[in-house]
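Sequence first, predicted model second:
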Amino acid sequence: MTAVLEWLRNESRPAPTRGELAEAVRLTARTLAATAPGSSVEVRVPPFVAVQCVAGPAHRRGNPPNVVETDPRTWLLLATGMLTVADAVAGGTLKLSGARAGEIEQWLPVT
């Protein structure tokens, strides 16, 4: 996470390497999955990770009914508490689909 913090605080700073970005995204998404165990919501941060989390009805096949999808920078801002779910949705950088997708907000930030 330290490799991406300055870039998260100020987008004009040099961007982290792809490897650093991937590691930070995967670590925080997997931390969310560990702290909010379950499989009723799928969190997607392409191209790096997709995790299932939040207790409730399990999803096993086809398109999941509750999906959270965003880009890596937005995800890291959410994961660190530098951005709220409401602001990300309003800004169009976070897409929530399904009645339970918004429940991830209670598990953020993860770091």
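Yes, it's here. Note that this is a predicted model, so its numbers are computed, not measured.

drop to CA atoms for contacts and neighbour counts, all remaining ones
Noted.

show me where this protein has strands.
Assignment of strands within the chain using DSSP state E yields the ranges 41-45, 49-53, 67-70, 94-97.

buried set for stretch 7-20?
Buried residues in stretch 7-20, counting neighbours by 16 or more other Cα atoms under 10 Å, are found at 8, 15, 16.

for stretch 93-107, how far is the first residue from the last?
19 Å (Cα to Cα, to the nearest Å).

Check it against this one:
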Amino acid sequence: MPARKPVDPSDLRAAVSAWIEAPDPPRPIVAAAVRLSLRTLEDIAPGHTVEVRVPPFAAVQCVEGPRHTRGTPPNVIETDPTTWLHLATGQLSWADAVADGRVVASGARADLSAYLPLVRL
């Protein structure tokens, strides 16, 4: 299987800008922004130690460390699309999102604060 091409930063900025500019963004705009931002996270934090889930749009594995191979990974992060995009753009801090319960993070390595924000507009 050929290696996946990294996300073009201008594509990520365009997708996130479309999400920010839409007063009530349609599903395809939200999906594009979530998927490209999660792929960007994969690019900057390669690995298989942490699974980041943003239902219903995508889930990725990232962060170096012990590889997870079966069942539910020991390090899981789950949040909704709006919270994820606020984190990805720096509109929300990791600590605040976790403290407010907008992010559910389990496992010793389930902390993305070192990688966020992914894009600033």
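Okay, I see it. In this text, all values refer to a predicted model and were calculated from it rather than measured experimentally.

What's the match for residue 106 of the first structure in the second structure?
Counting by TM-score structural alignment, residue 106 of the first structure lines up with residue 114 in the second structure.

Kindly report the same for residue 38 of the first structure.
With TM-score structural alignment as the criterion, residue 38 of the first structure matches residue 47.

So which residues of the first structure form helices?
Along the first structure, counting by DSSP state H, helices occupy 2-9, 18-35, 72-80, 85-90.

Return the most buried member of those.
Most buried of the helices of the first structure, by mean neighbour count (mean count of other Cα atoms under 10 Å): helix 72-80, with a mean of 21.

mean offset of that helix relative to the second structure (after superposition)
Compared with the second structure after the fit, helix 72-80 of the first structure shows a mean deviation of 0.3 Å (mean Cα distance after the TM-score superposition for the first structure).

helices or strands next to that helix in the packing?
Applying 3 or more Cα pairs under 8 Å, 6 or more residues apart in numbering; DSSP states H and E, one finds that helix 72-80 of the first structure makes contact with helix 2-9, helix 18-35.

about what we covered before: between the buried residues of stretch 7-20 of the first structure, which is nearest residue 44 of the first structure?
residue 8 (19.1 Å; Cα to Cα).

is it true that the closest one touches residue 78?
No. Assessed by Cα atoms under 8 Å, residue 8 of the first structure is found out of contact with residue 78, at 10.4 Å.
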